[in-house]
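In: coords please:
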Amino acid sequence: MAILAMMLPCFAMAQIALTGKVNDNNQKPLPGATIKLKNKSTTVISDLNGAYTISNLSAGKYVLSVSYVGFKTEERTIDLSSNTTLNFNLVQLSYIADEIVVNATRASKNSATTYKNLDKTELAKNNLGQDMPYLLNQTPSVVVTSEAGAGVGYTGMRIRGSDATRINVTLNGIPLNDAESHGSFFINLPDLASSVDNIQIQRGVGTSTNGAGSFGASLNIQTTTRKDSAYAELNNTYGSYETWKNTVSVGTGMINNKFSFDGRLSRIKSDGYIDRASSNLKSFFFSGAYYGKKDLLRVNVFSGTEKTYQAWNGVPEELLQTNRTHNDFTYDNQTDNYQQDHYQMFYTRNLSPKLVANAALHYTYGRGFYEEYKKKQTLSDYGIAPVVIGNSTITQSNLVRRLWLDNDFYGVTYSLNYTPKNDLNFILGGAYNEYKGKHFDEVIWAQYANYDASKSLRHRYDDNDALKTDFNIFGRANYRIDQFNLFADLQYRRVYYSYFGKNLNNTLSQQNATLNFFNPKAGITYTINAKSNIYASVAIGNKEPNRRDFTDSNINSRPQPEHLTDIEAGYRIQATNFTAGVNGFAMLYKDQLITTGELNNVGGQTRQNVPDSYRAGIEFDGRLQLTKKLSWAATATFSRNKIKEFTEYIYDEEDKTGKTFVKSTFKNTDISYSPSVIMSSEIAYGIIKNGEIALLSKYVGKQYLNNISSDAQSLSSFFVNDIRLSYQTAFTGVKNVGLSLLINNVFSTLYESNGASYPALSEGLVSRYNVYYPQATRNFLLNLSLKF
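Out: Next up, the predicted model:
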């Protein structure tokens, strides 16, 4: 009884409820408004009548923020001591919000789509110099890797086991994926996160978007948005492996309530954990905007350059125990060099209170090369005649070559958003984009050639061009009936690709292909109450083969496009101290492209279609505010990722006819690089006022390096922990001083997050050569930021 008596005050303190309504100036309810307790990281959504409830609050002061698209966000500080009713009448903006620019390709609060939103504050916590994938590491179903081992330079990311070529990335609705390889290379835009306002990650097929088809996920990134006040920020990081990040950001705020300008300069350098895996990265970002009563005009200009020493060969298996930082390359300039310039212009106009139009023009110019030293190369392969010295004819030589890319990507995107009434919304959108790519290769030095070896040589031995056009149009409708929200999404996409490849006679000439895709989607959401809903959806996705699939085949041996049926169903809840989502998914593939080793009829080892494969699993994403100072966020994914049947071919490389090979059929094997368990945890505790310590944990289950489910070719499971310390304060003349320390892999776990396996056949015996990408042991990043 004594214990119960002692606990009664605690129960009493936890029973305070905050209720109210969110209306517009005409007292009409605003359903779906976001109500956030900023100092508790608690968020709820208003119901169909605009009502909200936040219960189980302790007495004390709270900062309440209420927002709704198209209305001015309102903040109030309230001192709670008993049950309180607090109503809001939001004022419609006299200008168009930047969020309208990306609205057409985003999922909304009641969408039957599996998604995760990250705002600038969440991204900034870990933005100490590592690449964009590492800032998303604590989100569901994500696995990240780094060639240099420490998250700077070339990094990669998989979502639900799907790599970057199957993850659609857009910047303000404009495609970022390379038109030919389909990958997204964030190394070309270093420190992009410092100019990002928010990101939406859609897992699965998601909503209709621009660019390559989404088979694993979509990253919808929105860059700098309106800031009302002028600001300046200095952000500096120093860390292990001589890692430096220096960022300067400035902004004018609103000028005459109509204009704003923002800019950023960044530099990131690192020697890398792996030997010689250095990075030298630079970037800038500039944005200017005009805000009118009915229109918005924004222009973005940004660019990035990178020089990275190659580490893409990995570490041979036999060296993992003795030399984990080994790098095969020793040539001084074995580097990748690239620059990418982006120009974007957006125009949005309110044609009427019910109709909003968006249009964007964009142009991206990329150019660069990677340089490599090659031993004992056959001169005729490079179009170089044999060298005769005395009575000797030399047909092979050591040489240095550069493989160049010079490409232009430009186009237009658009959308019309029509909302005839609060419970009905239509979006018509689409894009037309063109890509022109020049591929050319040069020998810049050779030990033996028909020239003076003391002079450099720029001998071009390969030159081919590509043209790709990508047109899509989509329509989406959302209709709310009582507690049900129905959506339908239809997309048509047409791809034309002209490239230099093999014709029916297996000789090289300009080839082309035209592909037409129809991608329908439909879903339903049931709103249980203001805090929770359930949803289900079915979506179809189609995706074209990549450049290598085309160039290494002819029209008769070319792989077929991939087809995906994605079924998603889940439950979401946003309570006072608890937010969570549970989602089940089944991704059913037809003709998924995988590497089987089989040669096509022109002798190329392109990927091959497998008739049936699937990914199925369940995902959890939640956050619990245990006390005022202690919170716990966690994610978990449990999945099966299977190929029902495929045949592996291993050829004897000494038999140039391709007639000697070993053929093996496998059934119900795991899809490579697809762990069945992925979990993350972030426990944060406010140790002092404005100071926090957080433990970030990540567990990734075993992954196979190929599709035969062999333990001998696999990545072991790993469990890695990081510690983040942060403190915020202010001084006279300085709005904020932030000090952060991130200790990565605090327990120095030895692990590899990526690898590859290469089979070989010799004298009838099969062998497999494995390489791995070790990740750094304990390392740190120390950051100081000053905001003025």
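In: From here on, just use CA atoms for contacts and neighbour counts.
Out: Noted.
In: Can you check which helix is longest in the protein?
Out: Using DSSP state H, we find that the single longest helix of the chain is helix 2-13.
In: what packs against the helix or strand following that one?
Out: Counting by DSSP states H and E, the next helix or strand C-terminal to helix 2-13 is strand 16-24. Of the remaining helices and strands, those touching strand 16-24 by 3 or more C-alpha pairs under 8 Å, 6 or more residues apart in numbering; DSSP states H and E are strand 51-57, strand 84-85, strand 88-90.
In: for the shortest one, packing partners?
Out: So the one you mean is strand 84-85. Using 3+ C-alpha pairs under 8 Å, 6+ apart: strand 84-85 touches strand 16-24.
In: The structure of the following sequence is requested for comparison with the preceding one:
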Amino acid sequence: MKKTTQFLLMAVVLLFSTVMMAQSTITGTIMDAELNSPLPGANVVEKGTTNGVSSDFDGKFKLETTTPTGQIVISFVGYSSVTLKFTGSTNLGNIKLTPDNSLDEVVIIGSGVIDLAEGRKTPIAVSTIKANQIQEKTGTSDLPEVLKSTPSVQSIQGGGFGEGQMFLRGFDQVNTAFLLNGQPINSPEDGRMFWSNWSGVLDVAQAVQVQRGLGSSKLAISSVGGTVNIVTKTIDRKEGGFLQQMIANDNYTKTTASYSTGLMESGWAFSALLGHWQGEGYVEDTDGQGQTYFISLGYKANDNNIFNFMITGAPQWHATSGFYNLETLLDNGRKFNGFTNNNGSYSGVNSPNLLQSGRYPAGRNIYHKPVANLSWDLTINDNSSLSTVLYASAGRGAFASTQRTGSAGSRVATYARGSNNNHNWYGLVTNYNNDLNENLSLNVGADVRLYNGIHFRSVNEFLSVNSVNASSNYNGGAYQLTEVFGGINPWNVFFNTNDDHAQRFGYDYEENINYMGVFGQLEYAKDSFSAFFQGSASTQSHIRTEFLSVASEGQSEESDKVNNPGFNVKAGASYNLNASNVVFANVGYYSRQPFHSDLFVDDRNSNQLNPFVEGNQKITGLEAGYKFLGDVVSANLNVYHTTWDNKIDYSSRDTDSNGQADEFTQTSPLKQVHMGVELEVFTRFAEGLNINGFVSVGDWKYDGNITTRTTDDTGAVISQGATSYIDGVKIGQAAQFTAGITADYEILPRLKVGANWNQYDNLYGNSDFSGAEFATEDNRGAIKLPSYDTVDAGVSYKMLLGKNDDKSLQMRVNINNVFDEVYIENSRDNIHVDSGDVAWKGVNVDNGVRFGYGRTWNFSMRYNF
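Out: Predicted coordinates for the structure are as follows:
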């Protein structure tokens, strides 16, 4: 009996131990959240143990756990880890990992106004570049260069730091809307973007989203070509930071430091980034230097209220280059800078602000335009929320053009003339979102912008004289300029502004542009179908105040107030044929107010309204798309047709290569038609290998002829009423055929190599409409420039220095234009080749052109902690 009792007791103990030690079987499939494709080789570990497995080629895994309940941690190099609970044997289904530095690592402030495509179920033509890609590929470039592997995007590097330009579906960046955390940053005066003023934005960007065509933005913005939304860091969920040092060709160096406290238990969070850069520039005598600062202070009062204050700026100066005759560049090389060379020896210059070459530049850009915003995200209840962003910017800066005397080869620089473009800009964007039911959502909001632009000329620096005689426009008398404002230091330009009208000359005026709009969106989504309708209405007022060309000194003259209403409507629908196939179509119409620069005959010298302006611009957009989401291959196919009517074109030309525009041309209303097709393909054929590609084919032409009016920089008319025969002429500056392939391969853990190839064809000369090439009906149209292709490559390695990937040392080398391709990136002119003319690759050497950069490189080392 005793033995029987012992046996039964032992059996109970063994049975209990077996139950306590029972294993659970956890299965699932690990997916890339962006590409919706499997992630082979991902690590799956039972938390608190060394028990783990890796996912197979199809992303699948099977883990036998040591306990019946617990947690598993799923991680993959370059992706944010995921922790999941389990109870007993479980199939977790598809588990999606998001790339490192994704939006999930940040509490998005003002999310209701940022208008990312993911916030709407009905698709659009969109490409998103995340922070890790930006970090790897930026180097010394501006944002347009980072986006050049996006369909229908063309990047032009420009002659100096921050002078890059971007074209989207053939539209320049004046007519592409750029948003910073949902707030417009194109100039309200003329829509222009100056990347030199935003040179630090990529240091703080969490993601950049390119929405081609109609896009998802609800604001009434200048999005003819599309919308580029830059989302910056705000409140990081986790504590950390980095120190980075970069060096590059032409003595470029950049030092950056960043730290974030993460969201603390108190609800507060703080992030800051500081940086300094300097270099001599790829083109000779285009030296530059600047700083970047970013400060974000957030407070999460509770689950329903999040506040954030952010301020960022990029004070900088850089010397400039420009267009030169092709013959001159072929004789002197791609790095030739005629701005400086045309000014001879600069004898007699007494300045501490010489370039590394010992010369003083003919033109220098000096600006500081910080922007600050205060955001409030309010969760009202489970179905509704309110996001509000109040922002302000006080920009100060000038283009300092060197004035000189004497003959070529022995010119003396006398002073640096500053063409000042300052502003005070305030705005508010607020958006209320309500999920009316499980299928229907409503967004309504308001958009207010108050803008004061201040424009004049003054002296930035005396070089070989102590004063300058100026003539007065108001009474024909002469007066002396004896004071210097700002110099070349952007901080001095910002804090030492010229408020004395008696020390201004050339032109002196202000404008006040006030904009008020409302917008709304209704979206329906059920099962496989979704549809939306968007609309906005706005009013915009303009007042111009003249201080120089007035009846008597000390007075000012105000223009009549111009009021322009505008609106836009957009609608679309999509249908999921199945889990892998989606089709959609969108349509939109914009009645867009003319820019301030369009409204006046000469906005620098006159309050007279431009008779060419005939109401609002009219933009009609049609687009359709197909998305395929496969396990190994995914693809997007888009077609579009955009008509832009009643547009006023305003162009400037530097005729003597001194870095300052001295001819200005306005046109009667013109019409452009842009149509095309875009294909993107994403693949993941093997572990660690990504191969993506795109092809864009466009057909962009002018429709109808126009008349022009050209003035010099004093407002005097050079020509008026001339007809430019541009009907059917190809629209220039951007290639109408682009293609590219990007490949990245992780050959060893955390060691990655990559390259991208880009092809450009059907690129035409710029039509500025004032040239003789379009003076007759039998003109030969725009010249066609040679096609070209470039290859960029990079290698990166991430060395782990701590547990759980919390500390690392990351190194990156980039080589751009690996094969040193010589190519014309755009042409200012349209001079055709006639008998006896000299040509290079079919282009007349008398054309003013700009070459793309040759081979360049950069190396960075980044310590993450």
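In: How close are the two chains, by TM-score?
Out: After superposition, the two chains reach a TM-score of 0.81 (TM-score structural alignment, normalised by the length of structure 1), with 704 aligned residues with a C-alpha RMSD of 4.0 Å.
In: Leu273 of structure 2 versus the residue positioned nearest the centre of structure 2, what's the distance?
Out: For structure 2, Leu143 is the residue whose C-alpha lies nearest the centre (C-alpha atoms, centre = their mean; 4.9 Å). Per C-alpha to C-alpha, to the nearest Å, Leu143 of structure 2 is found 18 Å from Leu273 of structure 2.
In: One more: Ala131 of structure 2?
Out: Distance from Ala131 of structure 2 to Leu273 of structure 2, by C-alpha to C-alpha: 15 Å.
In: Heading C-terminal from the longest strand seen in structure 1, find the next helix or strand.
Out: The single longest strand within structure 1, with elements called by DSSP state E, is strand 396-421. Downstream of strand 396-421 of structure 1, the next assigned helix or strand under DSSP H and E is strand 424-446.
In: tell me which strands and helices that next one is in contact with?
Out: strand 396-421, strand 459-481.
In: quick check: angle from it to strand 459-481?
Out: 170 degrees (axes from the mean of the first three to the mean of the last three C-alpha atoms, to 10 degrees).
In: Contacts only, for the equivalent of Arg449 of structure 2 over in structure 1.
Out: Taking TM-score structural alignment as the criterion, the aligned counterpart of Arg449 of structure 2 in structure 1 is Asn433. By C-alpha atoms under 8 Å, 6 or more residues apart in numbering, the residues touching Asn433 of structure 1 are Phe409, Tyr410, Gly411, Val412, Thr469, Asp470, Phe471.
In: With Ala537 of structure 2 instead?
Out: Taking C-alpha under 8 Å, 6+ apart as the test, what Ala537 of structure 2 contacts is Ala220, Gly517, Val518, Phe519, Pro565, Gly566, Phe567, Asn568.
In: and what of Ser55 of structure 1?
Out: Ser55 of structure 1 neighbours (C-alpha under 8 Å, 6+ apart): Gln15, Ile16, Ala17, Leu18, Thr576.
In: Pick the one among those closest to Thr170 of structure 1.
Out: Checking those against Thr170 of structure 1 with C-alpha to C-alpha, the nearest one is Thr576 at 32.8 Å.
In: What's that closest one aligned with over in structure 2?
Out: In structure 2, Thr576 of structure 1 lands on Asp631 (TM-score structural alignment).
In: give me the number of residues near that match?
Out: 19 (other C-alpha atoms under 10 Å).
In: Pull up the gap between it and Glu746 of structure 2, please.
Out: With C-alpha to C-alpha as the criterion, Asp631 of structure 2 and Glu746 of structure 2 are 19 Å apart.
In: show me where the stretch 101-250 of structure 2 has helices.
Out: Here the stretch 101-250 of structure 2 has its helices, by DSSP state H, counting those that start in this stretch, at 111-114, 131-137, 143-146, 201-204.
In: For Asn505 of structure 1, find the nearest of the helices and strands packed on strand 424-446 of structure 1.
Out: Across those, Asn505 of structure 1 has its closest neighbour in strand 459-481 (18.6 Å, C-alpha to C-alpha).
In: Buried ones in that closest one, by neighbour count?
Out: Within strand 459-481 of structure 1, the residues that count as buried by 16 or more other C-alpha atoms under 10 Å are 459-460, 465-480.
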